[in-house]
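Undergrad: dropping a prediction and its sequence here:
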Amino acid sequence: MESQQTLIENVSVVDPVSGLTQNQQVLIEDGKIAAVADTAQALTLNANAERFDAQNRYLIPGLWDMHVHFIYDPTLTNEMADLFLDYGVTSVRDTGGDIEQLVTLRDALPSPKPNIYISGPLLDGKFVVYDGSDPDRPPLGTGVPEPGAADAAVAALKEAGADFIKIYELVQPETYAALAAAARQRDMPIASHVPLMMTADSVGPMADSMEHLRNIELACASNWQELLAQRQQRIGNFTEGLGYALRAGLHSDQRIPAINNYDETRCNQVLDTLSSTIQVPTLRLNTVTHLKPFQREDWPAALAALPQATQFAWRARIDGLQQLMAIDPTFSKWSVFLIERLLARGVPIGAGTDTPIGLGIPGYSLHTELEFLVQGGMTPQQALYAATITPAEFFNMADTRGRLTKGMQADLVLLKDNPLTDIRHSRSVEAVMLAGEWVRK
């Protein structure tokens, strides 16, 4: 039986490593890239090979969103997979939710669907931030109150189908180390927030990715030891109440003062410990109250693609944001500023959005994130790398995913315009291929 072939002809290939190569043909065979060659080169084709003329179009690898939550908003859960594909997002990393619900959802979603990798719940401490106590805090987390519980917690997640783990903010340092050791023993990558009892430079070497750039500001402050001591004392004295309230209070009281005491020499020391730890900035989330994505020209059309119940709830939320007094933009600006510092110190950056939290439209928001990464100092090619190769590196898949070279899985996106001249052109999606099959065309 002949293998299934598709030949994409007359296309400009945009590879995150080698950049733009014009007048190319890309042969897809049995779900993988079999050849990338100059248009003039003769390739051996089967009689039934599909030929696709991509004249004046640009081919990029399928995009990743490294930070999503499928079950955060039940009105959107079953629509997210399709929306990701609409925008050329062929792989996603779900970074927090009930493991049984996520495994069931991943299996039940009809094909075609993105490649979905799941962590299961946010592994928190004695107090849990996402404990289900409020509609805005669905039960995405679970408590690991002491180090002795860590191995069993990770073993259960592995058995249930988790691909990696996600450690959250109220974990104690000894428990963090135990969770990391349990994950390493099982070859499970580690995504992490910086726990409030720790600093970024103590956490980073134990993690494969860190999320939101959150709590790096404390480690980069000239008075970081004083701030950390205050934080540890408050957590130690907290004996009852909501984990969310504890975390929110510490962020509110310490984030802006820490940024105001930024010490570049100290920050360089911190960032130098993160050279093997992917930072997933989620800039579009960090800037949402300050830069208001709903004021973009393309927002109404993107919002209209969401379920009516989601649109109704989000419009109410937007009305609330419009009525707020001016939001302090310090952390928003700090997040964008930090991109240049990460690049200067050689810290890897991955593209993620936290969709649907903070008005994050699945798929659409990933392109917004790429724009912010470029505003922060990345080139368009570096931004594409952050949304293709870096996520594959997190899962040790960079030898099979993320590039337009022979042997790679054929997750591909065809664009109308060149994203290397303007990263906003990443939105000009005309066709999407998943494992060699056209799923949007």
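TA: Ah, there it is. Numbering: from 1, shown residues only.

Undergrad: C-alpha from now on. contacts and neighbour counts both.
TA: Will do.

Undergrad: quickly note the distance from residue 378 to residue 422.
TA: Distance of residue 378 to residue 422, given as Cα to Cα, to the nearest Å: 12 Å.

Undergrad: between those two, which one's more packed in?
TA: residue 378 (19 against 14; other Cα atoms under 10 Å).

Undergrad: buried residues, the strand or helix carrying residue 316. List them.
TA: Using DSSP states H and E, the element containing residue 316 is helix 308-323. Burial within helix 308-323, assessed by neighbour count using 16 or more other Cα atoms under 10 Å, is assigned to 310-311, 314, 321.

Undergrad: hmm, which two among the residues you listed are most spread apart?
TA: The span of the buried residues of helix 308-323, defined through Cα to Cα, is set by 310 and 321 at 16.4 Å.

Undergrad: go ahead and name everything in contact with the helix holding residue 316.
TA: 75-76, 289, 294, 303-304, 359 (Cα atoms under 8 Å, 6 or more residues apart in numbering).

Undergrad: show me which of the residues you listed are buried.
TA: 75-76, 289, 294, 303, 359.

Undergrad: list the contacts of residue 214.
TA: Here residue 214 is in contact with 193-194 (Cα under 8 Å, 6+ apart).

Undergrad: what about it, which SS state?
TA: coil (DSSP: H, G, I helix; E, B strand; the rest coil).

Undergrad: state the number of residues packed around residue 429.
TA: 21.

Undergrad: from residue 58, how far off is it?
TA: Residue 429 is 10 Å from residue 58, by Cα to Cα.

Undergrad: residue 87 now?
TA: 15 Å.

Undergrad: contact partners for residue 27?
TA: Residue 27 makes contact with 5-8, 33-36 under the criterion Cα under 8 Å, 6+ apart.

Undergrad: and it, how far from residue 384?
TA: Counting by Cα to Cα, the gap from residue 27 to residue 384 is 22 Å.

Undergrad: then residue 331?
TA: Taking Cα to Cα, one finds residue 331 at 25 Å from residue 384.

Undergrad: for comparison:
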Amino acid sequence: MKKSLLGNIMAIAAVLVIGSVTHAATLVTDVTLVDVETGELVNGQSLLIRDGQIAEIATQIDAEGVDVLDGAGGYLIPGLWDSHVHIFSTPTEPDTALPLYLINGVTGIRDMGGLWPFEEQRALQSRIEAGEIIGPRLILSGAWVDASPGSWPGMFLADTPDDAQAIVDQISSEGWAAVKSYSMLNERTYLALAEAAAAKGLPLVGHIPERVALGTAIMAGQDGMEHFGRIPMACSTEEAGMLDALRYAMSEGADVSRVFSIMAERNGIILRTWDSALCSDILGQMTDARLHVSPTLVVADFYLGNWPAPDAERMRMLPSSVLEAWGKPDFRLEAMTDELRALAEDSVALDRHVFGMAHAAGVPILASSDASFANPYLFHGFSLLDELEIYVSAGLTPREALFTATVAPPRFFELDDQDGRITPGRRADLVLLDANPLDGLATLRSPRAVIVGGKVLDRAMLEDMRRRLLLAD
């Protein structure tokens, strides 16, 4: 049986506090600061980190009684964010997920829904913030709202506008960071959900429901949409017809298999009826509305069968129970027809083409992976780096890809102490790299050091965390 890693994480924390981090401040010397927003490089800099924040930046800082990290000319970037993850799908998932994020330079994550009670999610969030557990900063946006009976266990269920109002009241009182809409909401309930969220000052994020047009979601003021597939669908001249087909079937009491079949038929329709001018128009509307998109393009690898070998390091870092579950038949793959499989590569190619168009149009992007033990072959930490590489292959520069993971997320979350800049007064979530990431993202795979909440994890510590994961079973 896999032993709990929370004890291991706490042990590492103790080493940091008692051993290498014996003072409240750390001096990082001789680094090149990377301004991801502008592309500017400033070399020969030193940073003083105190109480979890950047206190001072200068070419030389005289500070006594502090710990020193020699940057040795390395490149310092803001810590990475994964804006769509699920770390609460099993009782012990954070034990593995938290160190996986850190060894990949991910110092912030937004959880989008899980099986843990909310008070337990908040307890973990508080322990991370207090420094009791070393892990990425955690945003809790998983208050997902769906129609009965719910697509996943533990969802809020709303079938009427009155249901939506009551649920948003509860979400607000419990202290969630956002309201998350889900796939099966009907349009009237969805619009009521959007109105109620706005009245409470909560962002509305999540899926565009399968019976709601993307244009309707834009007009309703949805702040963030999860996943990318609804955008190519909105670029089809048959979007209205596809929506009507599902609405009619569900009004007639169609069973789940029929609903899935109708949704599956959309891929072929989209490929036949995709329209470039229509796409430019809808992307322009999204840009004007500042509708942020968490694309999770890496999810396509699961459907294409682009899975790592069983002996790949990232596979060996997972609990055996997770690998066993991933090896069983999956309902999502079983729902794929021969036609869907034949169209899969073309559908993925269209998604990535439209993604390039979206970026060029100015649609704000939040780098995201959908990593979860419940989603086979989507890996905490590793899949975020895979996602960024997909962005580059779709036409973004390395700097533009990094922007989606360092600058865009904290600004969208409206964090008081983070905005993607390395400057005094900002939270000390940073990654030290061997090479300039603006020349290529491969250097992200092996950070020299990760600084999270002001705590320094040097390469030796990161390697120790890696070894613990490999030996955990």
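TA: Nice, thanks for sending it over. All values reported here derive from a predicted model rather than from experimental measurement.

Undergrad: now what about the TM-score between them?
TA: Once superposed, the chains reach a TM-score of 0.87 (TM-score structural alignment, normalised by the length of structure 1), with 419 aligned residues with a Cα RMSD of 2.6 Å.

Undergrad: if we can go back for a sec, now, which of the buried ones among the contacts of helix 308-323 of structure 1 lie within helices?
TA: 289, 303 (DSSP state H).

Undergrad: which one of the contacts of residue 27 of structure 1 is nearest residue 63 of structure 1?
TA: Out of the contacts of residue 27 of structure 1, the member with the shortest distance to residue 63 of structure 1 (by Cα to Cα) is residue 33, at 16.2 Å.

Undergrad: counterpart of residue 278 of structure 1 in structure 2?
TA: Counting by TM-score structural alignment, residue 278 of structure 1 corresponds to residue 292 in structure 2.

Undergrad: residues contacting its match?
TA: Residue 292 of structure 2 neighbours (Cα under 8 Å, 6+ apart): 223-225, 363-366.

Undergrad: can you pull out the strands in the stretch 1-150 of structure 2?
TA: Along the stretch 1-150 of structure 2, counting by DSSP state E, counting those that start in this stretch, strands occupy 25-34, 41-50, 53-58, 67-78, 80-85, 106-111, 137-140, 144-146.

Undergrad: Provide the aligned range in structure 1 for the longest one.
TA: This means strand 67-78 of structure 2. Using TM-score structural alignment, strand 67-78 of structure 2 pairs with 50-61 in structure 1.

Undergrad: which positions within that stretch qualify as buried?
TA: So for stretch 50-61 of structure 1, counting by 16+ other Cα under 10 Å, buried means 54, 57-61.

Undergrad: same thing with stretch 298-305 of structure 2?
TA: Buried residues in stretch 298-305 of structure 2 (16+ other Cα under 10 Å): 298-299, 303.

Undergrad: repeat that for stretch 226-238 of structure 1.
TA: Across stretch 226-238 of structure 1, burial judged by 16+ other Cα under 10 Å covers 227-228, 231, 235.

Undergrad: so which two of these are the farthest from each other?
TA: The span of the buried residues of stretch 226-238 of structure 1, defined through Cα to Cα, is set by 227 and 235 at 12.4 Å.

Undergrad: distance check, the residue of structure 2 positioned farthest from its centre against residue 400 of structure 2.
TA: The outermost residue of structure 2 relative to its centre, with distances by Cα atoms, centre = their mean, is residue 64 at 39.0 Å. Residue 64 of structure 2 sits 38 Å away from residue 400 of structure 2, taking Cα to Cα as the criterion.

Undergrad: ok, residue 15 of structure 1 touching residue 404?
TA: Yes. Between residue 15 of structure 1 and residue 404 there is a contact under Cα atoms under 8 Å: 5.6 Å.

Undergrad: shared neighbours, those two?
TA: Between them, residue 15 of structure 1 and residue 404 share the contacting residues 60-61, judged by Cα under 8 Å, 6+ apart.

Undergrad: which one's more surrounded, those two?
TA: More crowded of residue 15 of structure 1 and residue 404, by other Cα under 10 Å: residue 404, with 25 against 21.

Undergrad: which residue in structure 2 aligns with that one?
TA: In structure 2, the residue matched to residue 404 of structure 1 (TM-score structural alignment) is residue 422.

Undergrad: give the contact list for its match.
TA: Counting by Cα under 8 Å, 6+ apart, residue 422 of structure 2 has contacts 33, 35, 54, 77-78.

Undergrad: same thing with residue 406 of structure 1?
TA: 32-36.

Undergrad: before we move on, back to that, how far does the helix holding residue 316 of structure 1 sit from its chain's centre?
TA: Relative to the chain's own centre, helix 308-323 of structure 1 is displaced by 24 Å; criterion: Cα atoms, centre = their mean, to the nearest Å.

Undergrad: in structure 2, point out the residues matching the helix or strand just after it.
TA: Toward the C-terminus, helix 308-323 of structure 1 is succeeded by helix 330-344 as the next helix or strand (DSSP H and E). The aligned range for helix 330-344 of structure 1 in structure 2 is 346-360, by TM-score structural alignment.

Undergrad: now that stretch: buried residues?
TA: Residues 347-348, 350-352, 354-359 are the ones in stretch 346-360 of structure 2 that count as buried (16+ other Cα under 10 Å).

Undergrad: equivalent analysis for stretch 222-241 of structure 2, please.
TA: 222-239.

Undergrad: what does stretch 78-93 of structure 2 give?
TA: 78-89, 92-93.

Undergrad: looking at the buried ones among the contacts of helix 308-323 of structure 1, which is nearest residue 395 of structure 1?
TA: Using Cα to Cα, these come closest to residue 395 of structure 1 at residue 76, 26.4 Å.

Undergrad: so how far is residue 212 of structure 2 from the alignment partner in structure 2 of the closest one?
TA: When structure 2 is aligned by TM-score structural alignment, the residue opposite residue 76 of structure 1 is residue 93. Noted for residue 93 of structure 2: a distance of 33 Å to residue 212 of structure 2, by Cα to Cα.

Undergrad: part of a strand, is residue 208 of structure 2?
TA: No. Judged by three-state DSSP, residue 208 of structure 2 forms no part of a strand; its state is coil.

Undergrad: how close does the corresponding residue of structure 1 for it get to residue 232 of structure 1?
TA: Mapped onto structure 1 by TM-score structural alignment, residue 208 of structure 2 lines up with residue 194. Distance of residue 194 of structure 1 to residue 232 of structure 1, computed by Cα to Cα: 13 Å.
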